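Engineer: With the sequence up front, the predicted model follows.
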Amino acid sequence: MTTFTKLEEQETPVISVHSERRISKINPNIYAGFTEHMGRCIYGGIYDPGNPLSDENGFRKDVLEALKDLDIPVVRYPGGNFCATYHWLDGVGPKDQRPSRPELAWLGTETNQFGTDEFMQWCKVLGTEPYLCFNFGTGTLDEALAWVEYCNGTGNTYYANLRRKNGHEEPYNVKYWALGNETWGPWQVEQMTKEAYAHKALQWAKALKLLDPTLILILCGQDGTATWDYYTLKHCLLPAHSALSTSSVPLIDMHSIHLYTCSSSHLPNATAPLAAERAIEITSSLIDLARIENNVPPSQPRPTICFDEWNVWDPIRAEGSKGAEESYTLSDALAVAVWLNVFIRKSRDLGMACIAQSVNVISPLMTTEEGITKQTTWWPLYLFSRYMRGWTVSAHVSCATYQGQTAPVWLRGAMETPWLDVSASVGEDGFVNLAVVNISDEKGIEAVVEGAKGDVKVFTVTGADVTVSNMKGSEEVSVKEGTWDGAGKYFFPKHSLTLLRWK
């Protein structure tokens, strides 16, 4: 939790960190990933058989090693919009018997050479948990139940035995399952009304929890600020019914929301992720409202928010139907850092957040046949995942604000947009971590940092200007390390992310 006081431009900024005041645990799942059958995310991204950089499974070793540095706890699969026509049975069994199908989300052909078993093996090698999304378009409840049985079944049943027949004796124990993806969108195969979706999601949830009451089911929300979110939460967040299993379990465990931000102008681009902060606040209130209206007892666990698609994405410069391969700038890296600050500040409400996507498609990591490139946006993700864990702690920021245009426009009237965007945490190791984004592209800002002490480690992400990119043959943006004695004021360079770390 970070509070804010607006100052005039001539006043001295102050950042106060109260590391002894722990606000909430930071769920490590906020550093989750996302892999979809879209563009070069799967084929030519994580899976590239025949390439000398790939292992015996066809998995790109350089991609795996890079992603391991992010310590990714969960990866979402197989989409995304792709889910709406995906039939998981097409992607299991002998590869020479798997059908190729027209792919309607991104208008390609799906060969099904990479499917459920390959994804589970890839997750095992990476050291992460799988998160699967059901087909709520052309899929059926029977198909969904069969998928859960295939992944998690331990008995002498058809789909559990099919998994064994395919060479996988032990169950995968998949916990996280999404009840569809963006089913509200006009781009979806089988777009649904909020009424139709809420009814279907509730009925599917009943059956799925009967099959496996340990599943964590994720309701398909919109952006957290829509009537869709209010309606689906109101109709699906109900008191647990003991009739569904031997122990009373809630049907819905999380509510997903999606948001992408962008602007061709730096300051609207860097402040745009603050819209996600407001969306989280509104969604959290809608969850509480649904529980109040439906008389959900306080003993029943409160659902958390699953922000399972987020990133900077300009669909004009990186069209989805053409693979959505962004060339990110320093401005985009600072926007990602603000996104991550939002997640730390709102850790009480977040159960998961999945950057979209993990490789090639609007991604911080790009591949060629010869190697990988870590984009500008890689470095804030790396620093946060490595250090911003443990507990969110109390911080207060006093500084001047950016007063110009915002994207979205409504943000200007809903949130303050300070020049210094801040979050703070304390880790299991006792280190205090302070992340500060100076969004100004014109001036550095000297601020008093109250609470810092001793030898402070400094990590800085910046570049020559906000337009520089790592996709032009040289690494213009990376992490620079240094130290500070913790006394007096610290100078935060213009257009920079700074992480200060002390004990």
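Structural biologist: Sure, I can see it.
Engineer: From here on, just use CA atoms for contacts and neighbour counts.
Structural biologist: OK.
Engineer: can you tell me which residues contact the residue nearest the centre of the chain?
Structural biologist: The centre of the chain sits closest to residue 354, judged by Cα atoms, centre = their mean, with a distance of 1.9 Å. Taking Cα atoms under 8 Å, 6 or more residues apart in numbering as the definition of contact, the neighbours of residue 354 are 30, 31, 32, 33, 34, 75, 76, 307, 308, 309, 310.
Engineer: try 6 Å
Structural biologist: Taking Cα atoms under 6 Å, 6 or more residues apart in numbering as the definition of contact, the neighbours of residue 354 are 32, 33, 34, 308, 309.
Engineer: what's the distance between the biggest helix by length in the chain and the middle of its chain?
Structural biologist: Of all segments of type helix in the chain, defined using DSSP state H, the longest is helix 274-293. The offset between the C-alpha centroid of helix 274-293 and the centroid of the whole chain comes to 18 Å, using Cα atoms, centre = their mean, to the nearest Å.
Engineer: Counting by contacts, list what that helix packs against.
Structural biologist: Of the remaining helices and strands, those touching helix 274-293 by 3 or more Cα pairs under 6 Å, 6 or more residues apart in numbering; DSSP states H and E are helix 227-236.
Engineer: Now the element after the helix it packs on, going C-ward?
Structural biologist: As assigned by DSSP states H and E, the chain's next helix or strand after helix 227-236 is strand 254-261.
Engineer: before we move on, back to that, any idea which helix or strand comes after the longest helix of the chain?
Structural biologist: strand 304-312.
Engineer: Show me what that next one packs onto, helices and strands only.
Structural biologist: Using 3+ Cα pairs under 6 Å, 6+ apart, the elements in contact with strand 304-312 are strand 254-261, strand 350-355.
Engineer: And here is the other one:
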Amino acid sequence: MSSTTQKARVIVDKAFRIAEIDNRIYGSFIEHLGRAVYSGIYEPSHSTADSLGFRGDVKQLVRELGVPIIRYPGGNFVSGYNWEDGVGPANLRPKRLELAWRTTEPNDVGTNEFMSWAKEVGSEVMMAVNLGTRGVDAARNLLEYCNHPSGSYYSDLRRSHGYEQPHRVKTWCLGNEMDGPWQIGQKTPVEYGRLAYETAKAMRLVDPNIELVSCGSSSTGMPTFPEWEAVTLDHTYEVADYISLHQYYGNRDGDSANFLARTMDMEHFIRTVTATCDYIKAKKRSKKTMYLSFDEWNVWYHSNEADTRIEPWSVGPPQLEDIYNFEDALLVGGMLITMIRHADRVKMACLAQLVNVIAPIMTEAGGRAWKQTIFYPYLHASLFGRGTSLQPIINSPKYDAQDYTDVPYLDSAVVHNEAEEELTIFALNRNLTDPLDLECDVRSFAGYQLVEHIVLENEDLKAVNTAAEEKVKPHSGGGAECRDGLLHARLSKASWNVIRLKKTYDDK
């Protein structure tokens, strides 16, 4: 039984601008891994399948999320991928042993099919090139195939495959997790830096208008972090636009208070990479600012043991299918808050992944598709987190966890959409036992009135959603009130809250 209600105060002012949010921080990721593609987005025999074999029910859920950019085709998969295997007549494509996940890749879906699917769901594509087993030549040829209009070998090859117009892929990843010993073609930082530089140079000769993402450390736990960033950026700083960050969190020991504090590690990660980028900028006397692409992030730990039982060399086996619970959704909300507050440097991000594989959307082969618990904070951020990120001044009670001290019970980010004259306050209450009374000073936003207070809450931190029952879903009965420029809301214990206000005008 709750015995106390603690209080938190936030000041929001339209002058406290962090940066305009790049909508691409709400991106996601599809890799040729597990059932992400086969029986995930693609299942020709499904009752909702379109003419290309893509599931209509999944397309509808992806459209609902409003995903602005999707990273493809990997991930670890890309470091052994020959892109030529996935283009041309499907019946002539080779089946390959896929070494990253030890499956068989039938290549039924490749570059052109995926580009068509992405267009259908309203997303751009962040294409990754293979810098593991391949390099400069394959990367420049793939770019020519995708982006050059016509009149060259690879552009005309695309046209012969039925795609007259170029795909105009803007954003390209220079490899994936190249410091990881699990990676096919792992590189030292100097080896990667040189290869990435030469690849970028060639790709920009083909298409000077592309954006390039240099490969960062695979996680903060890598022994080379952040030296990898410093050494590789010494080579790629002037040819790349972004550096990648990857981070996953788990709760294997069942310590929920410590788990919900993991965003403090994410905060430190962002600040460390930013500082390393700025060190290289100073070292090179550069005028250029390097931005961050957090192109893999999520909760991931539930599925690890089950995956050891999968039969090698099968097609589309159920790999990394984490079934997310309510506390996972809370942490995902906290991770989104962290990125919104760092909108000045984090310009792209990809929730990894989108369907079936550590994903907000799950499917049954031949059957239903449904929303996991993490679907909802991701949806709310994508819908209401577009505009200018404002710096909230937060005064919150704190707690100490196993790995972190002075953890604020209240975590919050604020977004002002000037065009729509809307203000959104994202608020996470990390207190597992007590509600939090929130007072928010919004007097800077004269005339703004409450639209709704969305709440995601559940008495059971381990509650999950299934195809048959959605136990974790939001409601709009949060009960916030706004009077005379002061917003008051009671945030339920362990809850994700979205409080929306909009400018109103007197009819007089």
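Structural biologist: Perfect, I can see it now. Please read all numbers here as calculations on a predicted model, not as lab measurements.
Engineer: Residue 332 of structure 1 is in what secondary structure piece?
Structural biologist: Going by DSSP H and E, residue 332 of structure 1 is in helix 330-345.
Engineer: whereabouts in structure 2 does that helix align?
Structural biologist: Correspondence between helix 330-345 of structure 1 and structure 2 is established over residues 326-341, with TM-score structural alignment as the criterion.
Engineer: That stretch vs structure 1, mean deviation?
Structural biologist: Aligned to structure 1 and superposed, stretch 326-341 of structure 2 gives a mean residue distance of 0.3 Å (mean Cα distance after the TM-score superposition for structure 1).
Engineer: can you give me how far that stretch is from the chain middle?
Structural biologist: 11 Å.
Engineer: Equivalent analysis for stretch 322-339 of structure 1, please.
Structural biologist: Chain-centre distance of stretch 322-339 of structure 1: 14 Å, with Cα atoms, centre = their mean.
Engineer: Could I get the contacting residues of residue 431 of structure 2?
Structural biologist: Taking Cα under 6 Å, 6+ apart, one finds 409, 493, 494 in contact with residue 431 of structure 2.
Engineer: and the gap between it and residue 231 of structure 2?
Structural biologist: In this structure, residue 431 of structure 2 and residue 231 of structure 2 are 41 Å apart, going by Cα to Cα, to the nearest Å.
Engineer: what does residue 146 of structure 2 give?
Structural biologist: 31 Å.
Engineer: the more surrounded of the two?
Structural biologist: Neighbours were tallied for residue 146 of structure 2 and for residue 231 using other Cα atoms under 10 Å; the higher tally belongs to residue 146 (21 against 17).
Engineer: what's the counterpart of the more buried one in structure 1?
Structural biologist: For residue 146 of structure 2, the aligned position in structure 1 is residue 151, judged by TM-score structural alignment.
Engineer: average distance between the one helix or strand that match maps to and structure 2?
Structural biologist: Element membership of residue 151 of structure 1, judged by DSSP H and E, is helix 141-152. Superposing on structure 2 places helix 141-152 of structure 1 at an average distance of 0.8 Å from its equivalents, by mean Cα distance after the TM-score superposition for structure 1.
Engineer: For burial, what's the neighbour tally of the counterpart of residue 120 of structure 1 in structure 2?
Structural biologist: With TM-score structural alignment as the matching criterion, the partner of residue 120 of structure 1 in structure 2 is residue 115. One way to gauge burial is a neighbour count; for residue 115 of structure 2, by other Cα under 10 Å, it gives 19.
Engineer: where does residue 115 of structure 2 fall, helix, sheet strand or coil?
Structural biologist: With DSSP: H, G, I helix; E, B strand; the rest coil as the basis, the three-state label of residue 115 of structure 2 is helix.
Engineer: Output the residue interval of structure 2 matched by stretch 376-384 of structure 1.
Structural biologist: Taking TM-score structural alignment as the measure, structure 2 aligns residues 373-381 with stretch 376-384 of structure 1.
Engineer: Run through who's touching that stretch.
Structural biologist: Outside stretch 373-381 of structure 2, the residues that touch it by Cα under 6 Å, 6+ apart are 65, 329, 333, 360, 472.
Engineer: how far away is the fourth one from residue 370 of structure 2?
Structural biologist: As for residue 360 of structure 2, its distance to residue 370 of structure 2 is 9 Å (criterion: Cα to Cα).
Engineer: With neighbour numbers in mind, choose between these two.
Structural biologist: Summary of the neighbour comparison: residue 360 of structure 2 and residue 370, criterion other Cα under 10 Å, with residue 360 having more neighbours (29 against 21).
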